[in-house]
Each structure stands twice: as C-alpha cells, then as structure tokens.
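> Build me a structure from this.
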Amino acid sequence: MPVAGGYLRYVALGDSQTEGLGDGDDVHGLRGCADRFAELLVVDNPEVRYANLAVRGSLAGQVHAQQLAPALAMKPDLATVVAGVNDLLRPGFDADEVAGHLEAMFAALTEQGARVATVTFPDIARITPLARPLAPRITALNDRIRQAARRHGVAVAETGLHPVLTDPRLWSPDRLHASPLGHARIAAAVADAIRLPGSDDSWTHPLPATSHAPSRLRTVGAELCWVGSFLGPWLARRIRGRSSGDGREAKRPELLPAGPLAAGRLRGPTEAQ
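From the prediction side, this is the model:
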C-alpha cells in the first residue's frame, strides 16, 4: 500500500517497452512508459524512488528468473510487471506458460505487500497487417493476464481494449514499440488503473482525425519498407539465436530519486515530448 503522501519505492519489471524503446535512443537515453509513470508518481510524492530492471528482448520466463529477485530485494510498495510480447512472436508460444510466469511475479510481489499493476496488449494486427495470425495469441494471453490479476489483486491497465491504442501515431516505425505519445498514453493508463491522484481516462480518448487516409500504393510501400527495415533484421536474429538484449543490463538497476526525471518536462499525461 502507498505510504502517506504517495508511493515511495517503485520498481518496473519487463522487456523493451518498459525499458523505453521507441521513446528516445541509445545515444541520448531512453525514456519510455515506466519513466513517464515515475514522473507522474513524483507529482503525488516528490520523495519517490524508482528502479527499472527491464531489458529488451526478454521473454516472460527471463523477466521472472532475472528480475523478480532483485525487485523483491528492493521491497517496493509499487511495481509494474509487463512481459509476454516477445513470447507471442515465438513459434512455440504457450499462453499458459507465459501467464504462469506473470502470475508467479504477481504473487511474489503482492505477498510482500507491493501494489502491482500490469497491462493487456492491443491487437498488433491492426498496426501491422502481416501480424494478423498473432491475434488469437494476444486474445488468449490477455484473458489469462486478467484472470491472474484478479486472483492477486493486481491493477490492470486495459490498453488492449481501447481502439486508440492501435492508432499508428502511438507506435514507432518498427510497429512493436510505442512512440513517445504511445508511451505517454501507457503511463497514463497505468496511473488511471491504480487510481493515482490526478489521473483519469483521457488516455482512452481518440486522437484528432487525420485529413485523409494513405493511398493503397503508399500503404503497400510502407509494408515493404517495414519488412526490409525491421522484420528482416528481427528474423535474422531469430535464425542466429540472438536477442536484441544480449549483453545488455538494466538501465536503472537501483532505486534512485525519480525527481530528476521530471525536471523541466512534466506536461499532461497524454502529451508527447
């Protein structure tokens, strides 16, 4: 439960979305939904400390095996657990196995007294038509996440239910990671899920309509560009048995004051910066 004046120790567990890919870069630094959520926590309690254990490319089992113990050692009063998309993309995906890892983390963190939040996943087939075969997997995993969350009192940000979360403007060019605006929406959704003071459901509101839809030719061209720029390299890593997270460590492995994250850049919860 939160301490007086808000949560004090926030730990984020997960993969590339939690690490912040799509919001910044590896040269100047990544921001992402967890950083943005920490900034919202600072508004409620300037003393909050924040750690981010996420590593890109991690499967749910790897998040469980490598991040849970360090997270528990920090004794968080608030934690986010978001994983499963990398599993969805693997040929041997097993929704029960993935959900089992998530539930084990939910159980361990809540039993220690942490407030835990997670998310459901939007249908990426509406963002990337070539991913249409993954739709049943997403539905199956989301259903299991909801069930596990109910059993352990975990707050669920239902980013899988609202159409705005499949608006292409909320996604980076690789279509797997949120854009800065998308990361801001996810952070606002989690804040709303835990009823953080000042939060609301504005993250569910649609973006302003665009002036016109892209032509069929432009759409086909964009698909071919995406295949060459992102899908091809991803498949090449899979064939070599490599991961984008190989050799990488968490960007923020210790609890540190979250205040500096927010300095000079706090705006409304759904604004991109």
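> Going by C-alpha atoms from here, please, whenever you check contacts or count neighbours.
Fine.
> how far does stretch 76-93 sit from the chain's center?
Relative to the centre of its chain, stretch 76-93 is centred 9 Å away, using C-alpha atoms, centre = their mean, to the nearest Å.
> who touches it?
Stretch 76-93 is contacted by residues 1-2, 7-15, 18, 57-60, 63, 98, 102, 105-106, 109, 113-119, 134, 137-138 when judged by C-alpha atoms under 8 Å, 6 or more residues apart in numbering.
> For PyMOL, what selects the buried ones among those?
Selecting only the buried members of these in PyMOL, with burial defined as 16 or more other C-alpha atoms under 10 Å, works like this:
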select buried, resi 7+8+9+10+11+12+13+14+15+18+57+58+59+60+63+98+102+105+106+109+114+115+116+117+118+119+137+138
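> this one as well, want them side by side:
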Amino acid sequence: MSGFQIGKDIISYVALGDSFTEGLDDPHPDGGNLPQGRYRGWADRFAEHLAGHVGELRYANLAVRGKLLRQIFTEQLPRAVELRPDLVTLCAGGNDILRPGSDPDTLAEAFEAGVDRLRGAGADVVVFTGFDTGFQPVMKHLRGKVATYNMHLRAIADRHGCSVVDLWSMKVLQDRRAWSADRLHLSSEGHRRLALRVCEVLGVPVEGDWSEPWPQVPPLPWREARQEDLQWARQHLVPWIHRRLTGRSSGDGIRPKRPDLEPLG
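Just a heads-up that it's a prediction; the model follows:
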C-alpha cells in the first residue's frame, strides 16, 4: 500500500490522465471567470477535500481529454517527474481500450514503466481500474478487455506499493444519473461520489457517503428511452466515430488546466 500521509504541513499533488481526470462533464462553478471549457471533476474535488486537512496543498492537473496512454506518458509524465510531487493519481489506457485492436497486455507493460518512473521520483501513486462496462449496451463488448487490463493494474499496484481506486466495484456508478448526456463521462454527481471514494482510499476524512443509494425513480417509458438513444447517437456517437476516422482527437489544441503546482483557491 501507498505510504501517503495527510499530516504534512505542505503536500504537493499531481493528477495525470485524460478526460476522466480533466473533469468532463462536470462544469466548474466559476466557469464564467475561467477559460472556455474549464471543468472541475473528481480530481479538483478531491484536492478541495485534501486541502482541508493540510497546512497547504499545491496541486497540478496535467490531464487532457482524448489522450492515449503513450501520450500521457510522453507529454505529462516527464512534467510530473520534474515537479517531484508527494502524490500522483494516474488513470490511463481508457481511450486505448476503446480502440479496435488494442491489447491490454501491451498497455499494461507501458503502464508499469510509467508507474516505475513515478515511484522512482519519490511519489506515492494512486492507480484507477476501469469501469465495469457491462451495463452500457454500446460498450458492453469491451467488458472482457477491461477486466484483463484491470487485473494487470492491480498486479502492478501490488508490485510497486500503489493504492488502488477500484472503479469496477463501484456499482453506484452503474446508474444513468452518474453519467453525462454523452454516456462516456461522469456527471457532476458521479464526479462528486468518486472524489469521496478517493478520499476513502487515502484516508482523508470527509462528510458524505459515495455509496449512498440513488433516490428511486421510475424507468423511462420505452418510446422515450429510444428517442434518447437516437439523440445520443446523433449528438455524441457519430461525431466520436468521425474523429476516429479522420485521426483527430477531442484534445487537439487543449492545454492542461493546471500545468504548475500552485496553492488551491
């Protein structure tokens, strides 16, 4: 397990990853005063919780939407090593898994090399498994590949003394209210619950229960549900496929929202 301690006067924390860690689709409450497209997300929310228990938190978020594992490790990881943080959260490989022909065994080898560099720089590392996609009809076929990758990630975490946030076991996130309209990114409530889960893993005291059951609501009528499916396909699935076919990424031209270790606030 990680040796991370929250008792220090000053803690430095760097978040690495893709859209999941950048914070899509959790609009920042101060969005009117921030660059267009700025999101909050679980990492910002976790940093806010952590800041309440240390003298000073210095936080950088290098995550950028659409990034593949190799891009995270070539564009973000060297900067993280340079910053020499106390704590790094690392979620990488999800965009690779979505692509046909990707091999979870090969991805795991690259992932472990990245973890080894971060641990060698003195950082405590938190690793995230992938979600259980069995409840999502469009991505249900990826379930076996995600499960294989997850087993690798757990083994890597064991070998390198990392903490693990097991997204696969968070059944509370298998409710549609945990997801935004694109069905690929967490909603604001999903991000809030995940931040609480990260706090639990790292022993950061918080109020609130990430596993609290959702309020009961009746299921959508069949016709309304199919209309939502069609709208989702037009607004989100088709543009995503078009980007894949044209070799473009949602992260093209996007810079990290917090490139430097700075006090939170």
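> Among the contacts of stretch 76-93 of the first structure, which are located in helices?
Among those, the members falling in helices (DSSP state H) are T18, A60, V63, V98, L102, M105, F106, L109, R137, I138.
> Greatest separation within those: which pair is it?
Largest separation among these by C-alpha to C-alpha: L109 and R137, giving 26.1 Å.
> From L230 of the second structure, how far off is the residue of the second structure positioned farthest from its centre?
Going by C-alpha atoms, centre = their mean, the residue of the second structure most distant from its centre is R223, 33.0 Å out. According to C-alpha to C-alpha, to the nearest Å, R223 of the second structure and L230 of the second structure sit 11 Å apart.
> Then L186 of the second structure?
According to C-alpha to C-alpha, L186 of the second structure and L230 of the second structure sit 20 Å apart.
> out of those two, which sits in the more crowded spot?
L186 (27 against 13; other C-alpha atoms under 10 Å).
> Counterpart of the more buried one over in the first structure?
Alignment note: L186 of the second structure maps to A178 in the first structure; criterion TM-score structural alignment.
> Could you find the closest non-adjacent residue to that match?
Among residues not flanking A178 of the first structure along the chain, W171 sits closest, at 4.2 Å (C-alpha to C-alpha, 6 or more residues apart in numbering).
> quick one: contacts for the one you found?
G22, H177, A178, S179, L181, G182.
> Identify the residues contacting stretch 49-56 of the second structure?
I6, G7, K8, D9, I10, I11, L57, C199, V204, V206, P263, L264.
> my read is D44 of the second structure is in a helix, agree?
Yes. Counting by DSSP: H, G, I helix; E, B strand; the rest coil, D44 of the second structure is part of a helix.
> which residue in the first structure lines up with it?
Under the alignment (TM-score structural alignment), D44 of the second structure maps onto D35.
> what's near enough to touch that match?
G20, L261.
> And it, how far from G29 of the first structure?
Taking C-alpha to C-alpha as the measure, D35 of the first structure falls 11 Å from G29 of the first structure.
> With V220 of the first structure instead?
Plainly put, V220 of the first structure is 33 Å away from G29 of the first structure if you go by C-alpha to C-alpha.
> Just the ones of the contacts of W171 of the first structure in strands?
In strands, judged by DSSP state E, none of the contacts of W171 of the first structure are found.
> Select, from those, the two members most distant in space.
Farthest pair in the contacts of W171 of the first structure (C-alpha to C-alpha) is H177 and L181. Separation: 11.1 Å.
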